[in-house]
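In: could you look at this predicted model? Sequence included:
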Amino acid sequence: TTLLDALRKTSVAASEAGGITQRIGAFEVVTPTTSRRVTFIDTPGHAAFSGMRRRGASVTDVVVLVVAADDGVKPQTLEALQQARDARVPIVVAVNKIDKDNANIEWVKQQLKDLDLRDAKQGGDTLVVEVSAKEHVGLDDLEEAVVQQADQLTLHADYKARAEAYILESGLGDGRGRVLSVLVKRGTLKVGDYVVCGTHSSRIRQLLDHARRPLSSSRGATPSTPVEVVGLTGVTPKAGDFLVVVRDQKTAGTITRMRKRAEEMRQLEESDQTSAVTRDVLAFKKHVLEGKGVHLKSPNLHKKMMTKAYHMPGESDADLIDAEDQSLQQEHTPTHTDDQHEGREGLEEDGGSQPAMPESFAAAEGQQLGLVIKADNYGSMEAIKDYLDQWTAKDEQRRDRFALVSSGVGAVTEADVEKAAVSNSFVLGFNVEPLEGSRVHQLLHRHKLIFRKHEIIYKLFDDLEALHDFHFGPRYLIKTVGRMIVTRTGDYTVTNRDKSKEVRTVAGVDLKEGRAAAGNDYFYKITRRSVVIAEGLNVLSMSVQGKKATEMPKGEGAIIFKVHDDVQPGDEIVCYENKERPPLFGQLNIPKFLEANKL
């Protein structure tokens, strides 16, 4: 964003939360030398916004790949490069931050060369421009490089055709209803046009240019012009959809009806295919199970299906079925009464025939955490869902621990809170507030629900991880305080409370990291040649420089443990705290369902 701010001579980056781009933006500039109009699409660089970058690459004529001169090629750089290549879009590289003291331009160019992006000045075919957005250095060269690359493509568009526009972003504006950020691909988009998007149609009430100035009905938006479309009703498009202008309202209605019928037919075909698969599976189960003395309408079918011998078998399962056949026959002998279990009861017992639980109630089951998430636009919601999918996929145990009860774009409403209350879910918001004039806050308080909202997306991700760790992690957290090595050992006579004397082992130690302390809040673990000898130990006595102490800084000291004497030179001793996990988000009143499920 800082580079694009410099190009359009604004300071958007300073006003963006966290100083990072979190949505697709588009604007126009006029090049200083050739006076050519260039539209720039700003896509987020944060790892979470992969979908936005992919959409940006798919509608551009030229990709400007920004690489920092001090950081070099990053994972997001590689991803953006691959997306540009997948879209077969030519690339101009901008090496930014050349003003920094630790800038290493030649190193960056070597990285680019390794990626088959050789500088044209060094005999390659990639335009590489050195710039400093902060100092406004090289910006004219960058604009001209973009124009030069575009001229090689012989770009052209039909201004008189019926307009088509690509939806970059979709969201709800402040008091303006549905707002679409679009890029016109062909034709001229005007106020009053009837448009079709997916299975919906509407009429454009207002068009705003990239500076949010209204466009007159006569002017319109021509190809490669970024505009905001305001006032569409009954349309719920997603980023990546196309907006197509049609002749009139009647035509729009005809097209949407045809598309709806086509969509219904597609869903019906999918349903038929699913039903066919289900019938095949049930037939296979019937063949296997009834051959082993289990009737499909048995009221105990679900229980029997859960035994490992009666999962749908492959060839390797044949012996397993035979081995347990006798025990099953003893447990269940088919009788005529089993055939009388008809209707709903029999169907519910049939694995796979029972209706699936509604999504909004999934979080109430066992150890799942329900989430109700609202975002300011579809791109942000897409990024949140992608992150949730990727993060949970990293660990097999995480996959079934979150249930996305509800998600959507716009303010948090009373209906959102009611869904969260029914499903014991957490409410998370990104760049959204509770609906003005609603009872959202009162309902949250009444149901004792947690509501968190953020303007920076990675802080919302931190919340998701915190929710998981608090709910599924241990109640007590181990924090390492210090590490030491035993340098020598000796005998020391201690006097017990009953006046009896006892010879104990004293360990002379060299504290290498952190500190050590006595007291019941501090515990010790002894490791010898990578094997844990003892842990959970408390200190009986501690001394530093021959004097009794309660805390030991780095350096030499001595320790006697309360009930452990097996200490040898070379042992590693770790001092740690075992503290109860702090309240979630600093809130003392944790919802009852969460506290009840706490490990």
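Out: That came through fine. Numbers count the residues shown, from 1 in each chain.
In: C-alpha from now on. contacts and neighbour counts both.
Out: Will do.
In: where along the stretch 451-599 of the chain do the strands fall?
Out: Along the stretch 451-599 of the chain, the stretches classed as strands by DSSP state E, counting those that start in this stretch are 451-454, 476-495, 501-514, 516-517, 522-528, 531-537, 539-544, 547-548, 551-552, 555-561, 572-580.
In: most tightly packed of those?
Out: Counting by mean count of other C-alpha atoms under 10 Å, strand 516-517 has the highest mean neighbour count of those, with a mean of 26.
In: what packs against that strand?
Out: Using 3 or more C-alpha pairs under 8 Å, 6 or more residues apart in numbering; DSSP states H and E as the contact criterion, the secondary-structure elements in contact with strand 516-517 are strand 551-552.
In: what's the distance between residue 69 and residue 145?
Out: Distance of residue 69 to residue 145, given as C-alpha to C-alpha, to the nearest Å: 19 Å.
In: the two: who's more crowded?
Out: Comparing residue 69 with residue 145 by neighbour count (other C-alpha atoms under 10 Å), the higher total belongs to residue 69, at 26 against 19.
In: helix, strand, or coil at the closest residue to the more buried one other than its chain neighbours?
Out: In space, not counting the residues next to it along the chain, residue 69 is nearest to residue 103; the distance is 4.8 Å by C-alpha to C-alpha, 6 or more residues apart in numbering. Of the three states, residue 103 takes coil according to DSSP: H, G, I helix; E, B strand; the rest coil.
In: residue 111 and residue 123: what is the separation?
Out: With C-alpha to C-alpha as the criterion, residue 111 and residue 123 are 16 Å apart.
In: put this next to the first one:
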Amino acid sequence: MRRPGRTGGRRGAQGRPRRKQAPPARRGRDGARGSRQDRLLDYIRKTNVVEQEAGRITQHTGAYVAYYDDKPLVFLDTPGHEAFTAMRARGAQITDIAVLVVAADDGVMPQTREAIDHARAAGIPLIVAVTKTDLANSNPDRVKAQLAQHGVAVEGYGGDALCVETSAMTGEGIDALLDALAVKALELDLKAPYDGPAQGVVIEARVDRGRGSIATILIQEGTLRRGDPFVAAEYHGRVRDMFDENFKRLDEAPPSIPVQVLGFSGLPQAGDRFDVAEDERTARDIAQRRYLARRDMILASTRSRVTLESFQEQIAEGQTRELRIVLKADVSGSAEALRDSLEGLSLDEVKVRVIHTGVGPITRSDVLLAEASVAVIVGFHIKALPDAKVLADRDGIEIRTYRIIYTAIDDIRAAMLGLLEPEEREVELGRAEVRKVFRLPRQDAIAGSYIVSGKANRDALVRVFRDDKEIAVTRVSSLRRFKDDVKEVDTGYECGIGLADAQDIDEGDILQFYTIEQVSRAPTRK
């Protein structure tokens, strides 16, 4: 993680030493369930975010400013569902302190362990917030013991990690948590340069009706002001307006302050670098060069893709298959997280490839891309425009839209299993003992047999065993009882069995009847 206090020696645009001050410390909140995270932040901010999230699970990465003792605290609210691994990892890399939220009734969950790993990888200090301590079945001591098993030793359990017991319902421990954050920020002595052109990172981006492209930027160095020219990925612009998370207009944004910026020429991706340029021409030139480089990369990738005909040939030859997806979401963070989750479903036999990720409603362009690429369209928290839906219906392009991310993942996983080549499995039907062999000119040998177990079916496959060794593989060409043709003969009955192209049959041989069934293949993880 890049900490603002480590920028000593850097100079501003005019070559003057850049003034460094202590900015608000950035806290990333990680946890196992989004609803308890949101309730905790709601109590601190006196808001009600949790009721607005589908499934009451944090679906988006939010950046918020709260105040304690008249000092700002910046929270990056990263989703707690395990599918948002990429978003949580990005949040850990741009925070100064990580708050691990664990419910006192649930204890340490798989997502909790994942959050611990992200904080460790980022090298940032961890503060544990044990929530729901007001519940009758809460057990904070069990949580602390479980954390110790996963390398997070809190105070009183052989370590020095700060741990605060809280309740978002009663407010218990909230002040103690904020005190712990303030103390830890003082210990880290966080500083960032306020002078010079602003630099930061895109936290979230979306298309806002009436405002156009808008992105949440976390300023890391310098101060962003209205009218500043900037570049982010292959997009450029001038800061047309700035707002806080409540859409209160701002004139400037110092380090560690999240700000919503209007004026982008396009929609950047979450995690893209944001830099103020010397002037608009410079910003436009940088963005153009980046666009051309990205276009060349896409065209090179497109030229290397197989056609539908060669794709069919690969299937026939047993080579790798792909499920192609065009993915659209309401915000870039969700699109990125869902893309990583879907591509993570790839198996040895079937690969998932998201060929396009975008933000906003599904358009005709998305449908045309899906048609040309033989892909399905997945939408998250968005709908298809009317003309796009008409085109998709006409051309037979499937559009699936979702409100809950794990529903989308489950559906794609099921679709993948349907794409797997069926596995052939041998099913034994029965066994018979040959008691008499009849050989007729220009006809298959007839084995007068006794069904020892199971049954014999007409058209069944047959293995012939002699002295427990397989000597031939053939099939039933005819099946008769007395003079009647029959479909099957059960255990304990005698019958005449015609064996196709099998002349080396003797009395005492054992016939094993079987068939080949095709079953859905269980997925093999990479």
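Out: Looks like it arrived, so ask away. Fair warning: this is a prediction, and the values are worked out from it, not measured in the lab.
In: any idea what the TM-score comes out to?
Out: Counting by TM-score structural alignment, normalised by the length of the second structure, the TM-score of this superposition works out to 0.66. Behind it: 386 aligned residues with a C-alpha RMSD of 3.3 Å.
In: ok so, going back, tabulate the strands of the stretch 451-599 of the first structure (JSON lines), appending distance to residue 402 of the first structure.
Out: Formatted as JSON lines, the entries for the strands of the stretch 451-599 of the first structure read as follows, by distance: least, C-alpha to C-alpha, whole Å:
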{"stretch": "strand 451-454", "distance to residue 402 of the first structure": "16"}
{"stretch": "strand 476-495", "distance to residue 402 of the first structure": "22"}
{"stretch": "strand 501-514", "distance to residue 402 of the first structure": "38"}
{"stretch": "strand 516-517", "distance to residue 402 of the first structure": "40"}
{"stretch": "strand 522-528", "distance to residue 402 of the first structure": "35"}
{"stretch": "strand 531-537", "distance to residue 402 of the first structure": "34"}
{"stretch": "strand 539-544", "distance to residue 402 of the first structure": "42"}
{"stretch": "strand 547-548", "distance to residue 402 of the first structure": "52"}
{"stretch": "strand 551-552", "distance to residue 402 of the first structure": "43"}
{"stretch": "strand 555-561", "distance to residue 402 of the first structure": "44"}
{"stretch": "strand 572-580", "distance to residue 402 of the first structure": "24"}
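In: tell me which of those strands lies nearest to residue 347 of the first structure.
Out: Residue 347 of the first structure lies closest, by C-alpha to C-alpha, to one member of the strands of the stretch 451-599 of the first structure: strand 451-454, at 40.3 Å.
In: burial measure for the equivalent of the residue nearest to residue 69 of the first structure over in the second structure, as a count.
Out: Aligned by TM-score structural alignment, residue 103 of the first structure pairs with residue 138 of the second structure. Residues within reach of residue 138 of the second structure, counting by other C-alpha under 10 Å, total 18.
In: what of residue 280 of the first structure?
Out: For residue 280 of the first structure, the number of neighbouring residues by other C-alpha under 10 Å comes to 12.
In: three-state assignment of it?
Out: Once three-state DSSP is applied, residue 280 of the first structure turns out helix.
In: so what corresponds to it in the second structure?
Out: When the second structure is aligned by TM-score structural alignment, no residue sits opposite residue 280 of the first structure.
In: sorry, back to before: of residue 111 and residue 123 of the first structure, who's got more company?
Out: For residue 111 of the first structure against residue 123, the residue with the higher neighbour count under other C-alpha under 10 Å is residue 111, and the figures read 15 against 8.
In: was I right to think the more buried one contacts residue 69?
Out: No: no contact is recorded between residue 111 of the first structure and residue 69 when judged using C-alpha atoms under 8 Å, the distance being 10.9 Å.
In: what residue lies at the spatial centre of the first structure?
Out: The geometric centre of the first structure, computed from its C-alpha atoms, lies nearest to residue 387 (C-alpha atoms, centre = their mean), at 1.5 Å.
In: tell me which element the alignment partner in the second structure of it falls in.
Out: Under the alignment (TM-score structural alignment), residue 387 of the first structure pairs with residue 341 in the second structure. Element membership of residue 341 of the second structure, judged by DSSP states H and E, is helix 332-343.
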